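1. make a model of this:
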Amino acid sequence: MSHFKSRPRPPEWIVEVGIGTCHMIGSRRRPVSRDEARRLLTEGLHTCTHYQPDTQLHIID
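-> Purely as a prediction, here's the structure:
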């Protein structure tokens, strides 16, 4: 029997509070599910230009 606790999986997406979605996270962040990230993007959340989550999540204008 192992005495180590399994680590929780890292979130798929991070939202920077006041900034938008980005994997290059800073200190003002919260994890979100893929579905919530898609919802936020379709509601007009500004995206990270480096990772382009709108492209990765298949959000098309």
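
2. only C-alpha atoms for contact and neighbour calcs from this point on.
-> Noted.

3. element containing the closest residue to I60 other than its chain neighbours?
-> Nearest non-adjacent residue to I60, counting by C-alpha to C-alpha, 6 or more residues apart in numbering: D54, 7.5 Å away. In this assignment (DSSP states H and E), D54 forms part of helix 53-56.

4. next, the structure of the following sequence, for comparison with the previous one:
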Amino acid sequence: MEQGLDGRQAVYVHVGGCHLAGKRSKGVQRDQALRALTDGVDACPHCRPDSELGYLE
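-> The predicted structure follows:
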């Protein structure tokens, strides 16, 4: 999960090992990533965690 510049709000969900995940990223559990996606946090367009996790809008 990549945090915004303020460090409080998530801006992207990434798959572990995504080379686009920046320094503000941290690992989270699968259920947390799915919850973030359902709450409207964008999926990284490169690594497509929504497809990887089985969540498609």
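
5. contacts only, for the residue nearest to I60 of structure 1.
-> R38, L41, T47, I60 (C-alpha atoms under 8 Å, 6 or more residues apart in numbering).

6. structure 2: matching residues for the helix holding D54 of structure 1?
-> Aligning helix 53-56 of structure 1 against structure 2 (TM-score structural alignment) gives residues 49-52.

7. post-alignment, that stretch versus structure 1, mean distance?
-> Superposing on structure 1 and averaging over aligned pairs (mean C-alpha distance after the TM-score superposition for structure 1), stretch 49-52 of structure 2 comes out at 0.6 Å.

8. show me the contacts for the residue nearest to the spatial centre of structure 1.
-> Central residue of structure 1 (C-alpha atoms, centre = their mean): W13, 2.0 Å from the mean position. W13 of structure 1 makes contact with T21, C22, H23, P31, V32, S33, R34, A37 under the criterion C-alpha under 8 Å, 6+ apart.
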